[in-house]
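Undergrad: Fold the following and give me the result.
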Amino acid sequence: MIDIFVHSNISAEPRLDKLLTLSFTMSPSSLGTEQAIRAWGLNFQEPSKIIEDEDKQRIEYLFQLILSMGLAELVALQYARVIYYSRGGLFAQAVVPRFK
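TA: Reported below is the predicted structural model:
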């Protein structure tokens, strides 16, 4: 989904608004595949690493988007993490987040 926004000519604020609207209005059933992959990653290293990398990429995108709106780096990073981890209760409570 991020690819749609990365290559968009829309400015940061409407892009963030659109991304949040899409993310928070997705049906729970649309998260099923991601939940299954995250559950698998709890017990196996390879999917766990892929999940970790994907989470970092998503948070980095949010961070850069928020940072481009003029917020300080620390604040932008905190907002990015809060937004990302609150999305769907971190995928409908499928996984306990791995904060680092």
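Undergrad: C-alpha only now, for contacts and for neighbours.
TA: Noted.
Undergrad: So which residues of the chain form helices?
TA: 2-6, 12-24, 32-41, 45-67, 73-86, 88-93 (DSSP state H).
Undergrad: Show me what counts as buried in the longest one.
TA: By neighbour count with 16 or more other Cα atoms under 10 Å, helix 45-67 contains the buried residues 47-48, 51, 55, 58-63, 65-67.
Undergrad: Next: the third one.
TA: Residues of helix 32-41 classed as buried: 35, 38, 41 (neighbour count, 16+ other Cα under 10 Å).
Undergrad: Second chain to compare with the first, below:
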Amino acid sequence: MQTLPWSVISSVNNAHVVALGDCAGIAGGDVWGMVLNTTAVNCKVENSAQYGGAGIGVGTAFNDGTIAHTTAVDCIVENTGEDGDAGIGLGKAVFFDMVATPQR
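TA: So this is what the prediction gives:
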């Protein structure tokens, strides 16, 4: 499990992230904090865990973190696990107030 209190990401190109646990993300798997300015180009994020999260920004965000300014170009985000979530910005939110991020 990767826990990040703060992360600022500028750009990730040609990445393929596969979850070994229940969360997968370009900027982080499990995040308790803030992730800003993530840009992913030609990337893929995969998760197959039950109730897991997969995201271009983060897989799962906890406790009112901030995930903002996420951009994805030619990317695939998928979660094939039972009741799993996937998205651009974040895959799954736990006790979280969502901040809208642009989707491309």
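Undergrad: where does the TM-score land?
TA: Put the two chains on top of each other and the TM-score (TM-score structural alignment, normalised by the length of the first structure) is 0.30; 57 aligned residues with a Cα RMSD of 4.7 Å.
Undergrad: Considering the buried residues of helix 32-41 of the first structure, which is situated nearest to residue 22 of the first structure?
TA: residue 35 (17.7 Å; Cα to Cα).
Undergrad: so that closest one touches residue 91, yeah?
TA: Yes: using Cα atoms under 8 Å, residue 35 of the first structure is in contact with residue 91, at 6.3 Å.
Undergrad: Pull the most distant pair out of the buried residues of helix 45-67 of the first structure.
TA: Farthest pair in the buried residues of helix 45-67 of the first structure, by Cα to Cα: 47 and 67, 29.7 Å.
Undergrad: top strand in the second structure by residue count?
TA: Counting by DSSP state E, the longest strand found in the second structure is strand 28-36.
Undergrad: and the end-to-end length of stretch 35-50 of the first structure?
TA: 14 Å (Cα to Cα, to the nearest Å).
Undergrad: let me redo that: stretch 41-58 of the second structure
TA: End-to-end for stretch 41-58 of the second structure, by Cα to Cα: 15 Å.
Undergrad: Kindly report the same for stretch 3-12 of the first structure.
TA: Stretch 3-12 of the first structure: ends 14 Å apart by Cα to Cα.
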